[in-house]
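1. Attaching a predicted model along with its sequence, questions to come.
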Amino acid sequence: MVAFAIAAATIALTGGSYRPDNVWLLVMRPVVILCLCALLLTTRPDWRSIRPLPLFLGLFALTIAIQLVPLPPALWLGAHGSEGVDAVVGALGGADRWHPLSLTPDRTWNSLLALLVPLTVMAGYASLDDIRRQALIWPLLGLVGISMLLGVLQIAGGSGSPFYWYPVSGRGQLIGLLANRNHQGTLLALALPLLRAWTLLPAAGRRTARVRRLAGGCAAATIVLYALVLGSRAGLALTLFGIVAAFLVEPRTGIGRLPPRQRWAILGGIALAIAALIALALSVDRAVAIDRMLGVKDIETEGRLAALPTLLHMVSQSLPFGTGYGSFVPIFANHEPDALLKPTYFNAAHNDLIELAITGGVMGIAVLAIFVFWLVRAAWRDFRMPDGDPIWRPLKRAAAFAMVILLLASLTDYPLRTPLLGAIFTLLCCWLANGRLGVSEKS
């Protein structure tokens, strides 16, 4: 338990950036490795209770490892469908050398090492008993609150605030524990269905239940207001989806049993509260997300849309083997047309499905398809269950919605590439997959 807590705290404080040159990786990865070893040596994780997640992680690791196996020139030359690559290799005198499928082996090794984070989360989760697994919702919601508070401190200190501890980050923005406002917006959105599940946890009495519902409602209102001033359009859209998801976690609120006048008064009050939050943000000129949505032009969006034809061409060139996990930046620079050249570089495809096809090839897409099939099947099974455990039922439903929010965010950005959001996604997967228990200490 201690090793799991240390690993989680380290990931939270140092895992907010996706960049492979993030200096905090020199702190995070050694700590994660030590904690993983401690977990495996002191406990017997019940891997079967979270199956098939270890299998999925193993398959994904295999697709990365295959790209690192040295191959003879007859096999790897021409495998990427680009004559330019073969021409460069020939000019450098490497046409007769063995080489892995990955065009950037160092970056692909980094991608393989990045899987240590989800592996550690799985090992830690599988080492806990049922009660502690359910109780993980408390520190997760606390993490969201800390990230929000940190964002306020960052804004208060200006762009030079010491609370921005990633060298490359959205300075002057409410990014919190992350390095990107879109990722912060995603974190806020996924918290909404989890808040709803938290309010549904069994309470010691009616008064405790009422206080918890009131606290959850206030926290949700704060998240909505925060999303408005954050400036992330994707984050605001996901927050609206999160509001709907929070209701769907447990649609039976008890309002239907009230008299019509009281029922409409409550629904009207909720709508009025949301409208008041939006009006408040607009009145103080802080509804940045709405301003960006209504803006006629946005350089960032125009750049991503202009790059789409190039990205699709890269997909056709890189299939079926892929260019190597982590290779997107140098590979895109090789394909980038003159019209897209600018002082900054294109750091990601801003669509993880497209980037996975480019770098991971058919094998990566196949593993993703299998995982999505499991997710839909597991979520459908839990939602069809009208009754069940009063804790696991809402928790599993909330986890499914939070996973969908992260996957939707991956269509316009790269949240799962950050160790922190990747670890949260792994925890959500564990909640959804949670089955037979039986954890024991090694003697």
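-> That came through fine.
2. switch to C-alpha atoms for all contacts and neighbour counts from now on
-> OK.
3. Outside of stretch 200-220 itself, list whatever touches it.
-> By C-alpha atoms under 8 Å, 6 or more residues apart in numbering, the residues outside stretch 200-220 that reach it are Leu192, Leu195, Arg196, Trp198, Thr199, Pro390, Ile391, Pro394.
4. for the stretch 301-443 of the chain, what spans make up the strands?
-> In the stretch 301-443 of the chain, the segments counted as strands under DSSP state E, counting those that start in this stretch are 440-441.
5. Now rank the contacts of stretch 200-220 by neighbours and give me the top one.
-> In terms of neighbours by other C-alpha atoms under 10 Å, these top out with Leu192 at 31 neighbours.
6. residue contacts, that residue?
-> The contact partners of Leu192, by C-alpha under 8 Å, 6+ apart, come to Ala220, Thr239, Gly242, Ile243, Ala245, Ala246.
7. mind listing the helices for the stretch 101-250 of the chain?
-> For the stretch 101-250 of the chain, helices defined by DSSP state H, counting those that start in this stretch occupy the ranges 105-113, 116-126, 130-135, 137-157, 181-199, 206-230, 233-249.
8. Tell me which of those sits most buried.
-> Among the helices of the stretch 101-250 of the chain, helix 181-199 has the highest mean neighbour count (mean count of other C-alpha atoms under 10 Å), at a mean of 27.
9. here comes the other one, which I'd like you to weigh against the first:
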Amino acid sequence: MSASKKRHHKPQALFWIALSFLVLAAFTGGASRIDTPGLVLLKPAAVLLCGLAAVTLRRSQMESYRWIFLGFGAIMVVSLLQLIPLPPVLWRSLPGRDELARVDTIAGISGAWRPLTLTPMNGWHAFTALFVPLAMLLLAVQLDRRDLQRLLPVVLVLAGISGLIGLLQVVGGGSESLYLYRGTNNGTAAGLFANRNHAALLLAMMFPMLAAWAMTGNDGKDRTRHWLRSATAVAAGVVLLPMILVTGSRSGLLLCVPGLLAAVGMFAYWSPDHGVVGRHRRLIVAGGVMTIGALLLGLLSLYLSKGDAIRRLTSTSSGSEFRVDIWTTSLKLFWKYFPVGSGIGSFVEAYQVIEPYYQLNATFRNHAHLDFLEIGICLGVPGVVILIGGAIAYVRRSYRVWTARADTGDTIRFARMASIAIAMIAAASIVDYPMRTPFMMCIAVLLSLWLAQTDQPMATTSHRRHRDAAEN
């Protein structure tokens, strides 16, 4: 296939469906609450698309990403098993059910069959929420490599829109009409999310994403296109700095440092010009841009009224103590329901059972603010095993990606970018819960596929049809 034909390769129909669903998730799935109005539209759409994608899905496509399917399948199976009603004798023998068993006895319903999860209704909401990333997975695995990579600009545009909305939210003085979700902290730059930390994380992830996009398709022949994309990526990266600052997110500000360093490294070394002098020149240029951006960040923190991230980072607030208190109580919660867990979707109610009196106030603890610990609390040992398995798979894949040749094309650049972005999500999950939002789950699915696609050959739609026909 000639270079011109490759450049003008038309996307598949499933690409446009996946794109539309990603946009829908961005505008309706930015919150973790089960009563988010947008889920009334997003969840049914996800279930319908799962059915549509299942019709066209081939076994070979599942085998190509078998570890992702195995991990996701394990999550769904464990979650579903927790929703099956159990005999009273078996349920009462589970750890941590003593208080509820006594309440059942007093109420005269001690013979009721109950599922493992303490909150069946919330459990079903949590289980059905898994269909959102499942729909993205089933759609995206059927795209060829080029179409899968075409979804990166879509993510970048949506992240940019989120940042711009965040700026408007701050400039608008916290007007409720600028926020998509109730319960959002008015006056903060939450963008398309209900939590400013999640908005800042996505903006920080844009640094390596922009670097990967800038280098996509640069084979050294079209230098004008190469430098135009590079200049656009650098300009967008400079704009990202004040956007992250305006969010007032300390975790977002901290994560922008490794994100920016990773982008500089990708931009400096992974390019069409492999000369040593050229690399050093690009490294100097990229380092200069990073220095200018850092100076801009400092000036904005001094002169703009919304340098909240810097002020919150350097000030001694009760935020850290608040999280430590939650972690201490959550750790007790983990051992209370060990080894089976309190059940999917049950953290709020389970926490309230042992919540210390000094934490009682008009609010409630919606999450553990340490997602790995919350997974252990709700899913027990099975959840921890799945988490460890996913971490091992990530490390093994990332090792292969980072030890491969540095000039092996777009696929390796996407894989390395995905490795960095997933690590940023994991780091944010130490103090927060970004993966509890459907939109971020969809992005995580795409990152996982970009990371795993390194072993997959380029296949056009016609090639896949011939191969599937041969298999059948």
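-> Sure thing, it's come through. Here the structure is a predicted model, which means the values were calculated and not measured.
10. And the helices of the stretch 101-250 of structure 1: which comes nearest Leu92 of structure 1?
-> With distances scored as C-alpha to C-alpha, the stretch of those nearest to Leu92 of structure 1 is helix 105-113 (17.1 Å).
11. Ala204 of structure 1 - how many residues pack around it?
-> 8.
12. follow-up on the earlier one: between the helices of the stretch 101-250 of structure 1, which gets nearest to Leu308 of structure 1?
-> When the helices of the stretch 101-250 of structure 1 are ranked by distance to Leu308 of structure 1, counting by C-alpha to C-alpha, first place goes to helix 233-249 at 18.0 Å.
13. Mind reading off the mean deviation between the closest one and structure 2?
-> For helix 233-249 of structure 1, the mean deviation from structure 2 after alignment is 1.6 Å (mean C-alpha distance after the TM-score superposition for structure 1).
14. Against which helices or strands is that helix packed?
-> helix 181-199, helix 206-230, helix 288-294, helix 392-409 (3 or more C-alpha pairs under 8 Å, 6 or more residues apart in numbering; DSSP states H and E).
15. which part of structure 2 lines up with the third one?
-> Against structure 2, the aligned range for helix 288-294 of structure 1 is residues 308-314 (TM-score structural alignment).
16. next one: the second one
-> Alignment of helix 206-230 of structure 1 against structure 2: residues 223-247, by TM-score structural alignment.
17. what's the matching range in structure 1 for the longest helix seen in structure 2?
-> When every helix of structure 2 is counted residue by residue (DSSP state H), the longest turns out to be helix 371-402. Correspondence between helix 371-402 of structure 2 and structure 1 is established over residues 352-383, with TM-score structural alignment as the criterion.
18. List the buried residues for the matching stretch?
-> 352-368, 371, 375, 378-379, 382-383 (16 or more other C-alpha atoms under 10 Å).
19. just to revisit the earlier point, and the helices of the stretch 101-250 of structure 1 as CSV, adding distance to Asp298 of structure 1?
-> As requested, those are arranged in CSV below (distance: least, C-alpha to C-alpha, whole Å):
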stretch, distance to Asp298 of structure 1
helix 105-113, 31
helix 116-126, 35
helix 130-135, 42
helix 137-157, 23
helix 181-199, 15
helix 206-230, 16
helix 233-249, 11
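20. and Ser440 of structure 1, which of those is closest to it?
-> Using C-alpha to C-alpha as the criterion, the shortest distance between Ser440 of structure 1 and these is 10.3 Å, found for helix 116-126.
21. and for that closest one, what are the contacting residues?
-> 1, 3-4, 7-8, 29, 32-33, 35-36, 39-40, 45-47, 49-50, 54, 57, 133, 419, 422-423, 426-427, 430, 439.
22. quick one: it to structure 2 mean distance?
-> With mean C-alpha distance after the TM-score superposition for structure 1, helix 116-126 of structure 1 departs from structure 2 by a mean of 1.0 Å once superposed.
23. can you tell me the mean distance of the match of helix 371-402 of structure 2 from structure 2 after alignment?
-> Taken against structure 2, stretch 352-383 of structure 1 registers an average deviation of 0.6 Å after superposition, with mean C-alpha distance after the TM-score superposition for structure 1.
24. Cool, thanks, talk later.
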